[in-house]
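*Asks:* Sequence plus the predicted model coming up.
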Amino acid sequence: MSELRTIARHAGTVLVGQLAVMAYGIADTIVAGRYSQQALAALSVGSAVYITVFVAFIGVLQALLPAWAELHGASAGAALGRSVRQSLYLVGAGSAVGVVCLLFPGPLLTWTEVPEQLQGDVRAYLSMLTLALPAALAFRAFSTLNQSLGRPKLITWLQLMSLALKVPLSIWFAFGGLGVPAMGVQGCALASVLVFWVLVGMAIWLLRTQDLYTPYAIWKRIEPPHGPTLADFARLGIPSGLSVLVEVTSFTLMALFIARQGTTAAAAHQVTSNVAAVMFMMPLSLAIATSARVSYWLGAGDPKLARHAIRTGLKAGAVMMVTYSTLLFLARERIAHIYSTDPEVVAVAIGLLGWLALFHLGDATQGLIVFILRSYRVTLAPLVAYSVLLWGVGLGGGFLLAYRGIGPWPAMQSPAAFWIAATVSLALLALILPPILWRAVRRYRPA
């Protein structure tokens, strides 16, 4: 099978599952938008806080993909099984820290000046989601394992099945009925809790019953924390997790800063950020598939085929990002009307979606390259670049453009200011990362 076909099949399978998960957010956004503008604004702020916490720890777990793919390429089944068991300590630690962050969001909400009338709904939403976080992280570890083995199909089927459960539960719990009171945005969170724990239950059943996992003896008694293994996790996972944290906070803090502009601005931003997240699933799926193949070939001791996999993934990514950015720009009005019936929200969202079409080009490029860099254990350089550009140029520049003005440009007092600055920061990032990748590939020497 050609490298392109292998990567495409893996990426396509991952994409279907990722879109199913993203449909959770789409469903909640549409349900909240139909429930009330207040609920949609609260979802915008609450989901920004949750995603900041959740994705940071996901970044650590996802960074294990190249390490596990290398062990798979080297046919080191027993070592892979031990590594998977050690990753459970990461899941436990991440869950403990994350729950504390979600239960006490007050300082963050105050610092970003989220309106007082939204904070009650936001706190209720986050409190409910604390119950989902441990299950969500555990399932992410299971998902990373399957991706590293080049067998994502089981994950995709589980995610599709969970979507069929999530949508009706969100509608039911939000609007009430059959003896259940209307819970609004908190009902959407409760639906997520139930869905993630069902996913974990199914993952456990599969690990115990499927022959795919037999060579790795994953169900052996878990060893005490192993210092060298956890240190290796830390070297790869912490910079990667911090990079994801910078990326996500530069994005989600936009929602918190935009919230001070009122519910219309917050609701329009929620629509745009939701579409952005859905679109990013496409290059993310390609990045996961490409990284898995690159790491597999590096583990098998064939850097030439690893370079071929890189070229294949980058070419496919270029075609993908241009196609989807063009389609988004042409369909932005129709998309805005799908999400909201409020004419003011729709009008603002149409303008933001136009900027998103440009934003996606840089976002897709950097996402693909960063995943490939992890295969070569390069994580610190992207972290520095993310911190300077996404926080400094993107978030900082957006805040100045929105509320202070920059040079001849007066304060816009619009969420568009943040999307303009973020687009510029990602364009710069997409220019900086390719030379870093080129250098890493040229300097790589098999262990």
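*Replies:* Sure thing, it's come through.
*Asks:* from here on, contacts and neighbour counts on C-alpha atoms
*Replies:* OK.
*Asks:* Strands of the protein, residue ranges please.
*Replies:* Using DSSP state E, no strands are found in the chain.
*Asks:* Centre-most residue in it?
*Replies:* residue 55 (5.7 Å; Cα atoms, centre = their mean).
*Asks:* Tell me the spacing between that residue and residue 244.
*Replies:* Using Cα to Cα, to the nearest Å, we find residue 55 at a distance of 7 Å from residue 244.
*Asks:* repeat for residue 203
*Replies:* 25 Å.
*Asks:* before we move on, what about residue 12?
*Replies:* Computed with Cα to Cα, the distance linking residue 12 and residue 244 is 23 Å.
*Asks:* who has more neighbours, those two?
*Replies:* residue 244 (22 against 19; other Cα atoms under 10 Å).
*Asks:* My guess is that one contacts residue 51. True?
*Replies:* No - checked against Cα atoms under 8 Å, the pair residue 244 and residue 51 is beyond contact range at 10.7 Å.
*Asks:* okay, and the common contacts of those two?
*Replies:* Common neighbours of residue 244 and residue 51 are not found (criterion: Cα atoms under 8 Å, 6 or more residues apart in numbering).
*Asks:* and residue 226, how many residues sit next to it?
*Replies:* 12.
*Asks:* Give me the nearest residue to it, chain neighbours excluded.
*Replies:* Distances taken as Cα to Cα, 6 or more residues apart in numbering put residue 86 closest to residue 226, at 7.2 Å, once the chain neighbours are dropped.
*Asks:* same question, residue 78
*Replies:* Per Cα to Cα, 6+ apart, closest to residue 78 is residue 216, 5.2 Å.
*Asks:* any idea how far that neighbour is from residue 82?
*Replies:* On the measure of Cα to Cα, residue 216 and residue 82 end up 8 Å apart.
*Asks:* residues in contact with the residue nearest to residue 226?
*Replies:* Residue 86 touches 222, 223, 225, 226, 229, 230, counting by Cα under 8 Å, 6+ apart.
*Asks:* let's bring in a second one:
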Amino acid sequence: MFFPLSFVDFKSYSLRLGILALPILITQFCQAALGVVDAIMAGQVSALDLAAVAVGSGIWLPLFLLATGILIATTPLIGEAIGQNQLDKVPHITQQSLWTAGVIGILGFIIVNLAPNVLALMGVPENIQPIATQYLHGVSFGFPAIAVYAVLRSYCEALGRPEPVTVISIIGLLADIPLNYIFIHGLFGMPEMGGAGCGVATAIVLWINVLLLAVYTSFTKRHQFASTRFFYAFASPNR
């Protein structure tokens, strides 16, 4: 049955939706911008490095979106539990999603490391393949963090708290710039890796993001029902 809304109701609902949606949009932008920042900074080294990072980003970013798309199902599951006032289910749903994230993160790590084997089949020039391979190898270590972060992000957003996720995403994007510079040019005792160093920097950023979000979800005083702290007394995966 259709219930027409008055203009005042429409304006109120639109404002509330916008307040929730804006941080989520900023988060999406920051995550997608990681690959863009890598390409820009690699391009300052050489055209070869730029091409290699662009090829690598074209492989790992779709896998990143696939993993996030699967695990974002946590949001409606938690929302349903809250809507039905079954608050005790929230930690269990989150724990089960984290188990799933572990599997997806490991699979992502393996797939990204195997991806360089198809570079020749994709017609990637031979002089680009070594740099792209090193870049993908570095990024691959961040895939477990991507998966866990997607669950914790969904957890926060389902509880109507997308702002911390947005702040952490901005911090991660800003941290990616100096970290790229360090690994590209070999500063502070790090090896000089050129454009391939962007992969290592991105992996570090992904782990920084997930650790910050894990700290927030563990120690925030909000939503006590949900933080019956799902990091404690971890349930075994459902069969």
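*Replies:* The structure has been received and is ready for your questions. Here the structure is a predicted model, which means the values were calculated and not measured.
*Asks:* what's the TM between chain one and chain two?
*Replies:* The TM-score (TM-score structural alignment, normalised by the length of the second structure) is 0.87; 227 aligned residues with a Cα RMSD of 1.8 Å.
*Asks:* quick revisit: could you identify the residue of the second structure that aligns with the residue nearest to residue 226 of the first structure?
*Replies:* Matched across to the second structure, residue 86 of the first structure falls on residue 96, judged by TM-score structural alignment.
*Asks:* same check, this time on residue 28 of the first structure
*Replies:* Looks like residue 28 of the first structure aligns to residue 38 there (TM-score structural alignment).
*Asks:* How about the contacts made by that match?
*Replies:* 53, 180, 195, 198, 199.
*Asks:* same thing with residue 121 of the first structure?
*Replies:* So residue 121 of the first structure contacts 39, 42, 185, 186 (Cα under 8 Å, 6+ apart).
*Asks:* Distance of it relative to residue 103 of the first structure?
*Replies:* 13 Å.
*Asks:* Tell me the one of the contacts of residue 38 of the second structure nearest residue 74 of the second structure?
*Replies:* Nearest to residue 74 of the second structure, judged by Cα to Cα, of the contacts of residue 38 of the second structure is residue 199 at 28.0 Å.
*Asks:* Show me what the closest one aligns to in the first structure.
*Replies:* Using TM-score structural alignment, residue 199 of the second structure pairs with residue 189 in the first structure.
*Asks:* these two touch, right, that match and residue 131?
*Replies:* No - Residue 189 of the first structure lies out of contact with residue 131 (Cα under 8 Å); the separation is 9.4 Å.
*Asks:* more neighbours, those two?
*Replies:* With neighbours defined as other Cα under 10 Å, residue 189 of the first structure and residue 131 compare such that residue 189 has more, 29 against 19.
*Asks:* residues in contact with that one?
*Replies:* 125, 126, 128, 129, 170.
*Asks:* To which residue of the second structure is the third one aligned?
*Replies:* Just to be clear, that refers to residue 128 of the first structure. Looks like residue 128 of the first structure aligns to residue 138 there (TM-score structural alignment).
*Asks:* got the contact list for its match?
*Replies:* So residue 138 of the second structure contacts 196, 197, 198, 199, 200, 201, 202, 203 (Cα under 8 Å, 6+ apart).
*Asks:* Give me the distance between it and residue 84 of the second structure.
*Replies:* Residue 138 of the second structure is 43 Å from residue 84 of the second structure, by Cα to Cα.
*Asks:* what do you get for residue 219 of the second structure?
*Replies:* Looking at residue 219 of the second structure against residue 84 of the second structure, where the rule is Cα to Cα, the gap reads 25 Å.
*Asks:* same check, this time on residue 92 of the second structure
*Replies:* Taken as Cα to Cα, the span from residue 92 of the second structure to residue 84 of the second structure is 15 Å.
*Asks:* Compare those two (neighbour count), which wins?
*Replies:* residue 92 (20 against 9).
*Asks:* one step back: for the residue nearest to residue 226 of the first structure, give its distance to residue 80 of the first structure.
*Replies:* Residue 86 of the first structure is 10 Å from residue 80 of the first structure, by Cα to Cα.
*Asks:* And residue 212 of the first structure, by the same measure?
*Replies:* 13 Å.
*Asks:* Same question for residue 119 of the first structure.
*Replies:* From residue 119 of the first structure across to residue 80 of the first structure, the span is 44 Å (Cα to Cα).
*Asks:* between those two, which one's more packed in?
*Replies:* Shown here are residue 119 of the first structure and residue 80; by other Cα under 10 Å, residue 80 has more neighbours (22 against 18).
*Asks:* Hmm, the more buried one is touching residue 72, no?
*Replies:* Yes - Residue 80 of the first structure lies in contact with residue 72 (Cα under 8 Å); the separation is 7.2 Å.
*Asks:* okay, and stretch 151-164 of the second structure goes to which residues in the first structure?
*Replies:* So stretch 151-164 of the second structure sits over residues 141-154 in the first structure, by TM-score structural alignment.
*Asks:* measure that stretch end to end?
*Replies:* End-to-end for stretch 141-154 of the first structure, by Cα to Cα: 14 Å.
*Asks:* Report the buried residues of it.
*Replies:* 141-154 (16 or more other Cα atoms under 10 Å).
*Asks:* okay, the residues you listed in CSV with distance to residue 360 of the first structure next?
*Replies:* As requested, these are arranged in CSV below (distance: Cα to Cα, whole Å):
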residue, distance to residue 360 of the first structure
141, 27
142, 28
143, 25
144, 25
145, 28
146, 27
147, 24
148, 26
149, 29
150, 27
151, 28
152, 25
153, 27
154, 29
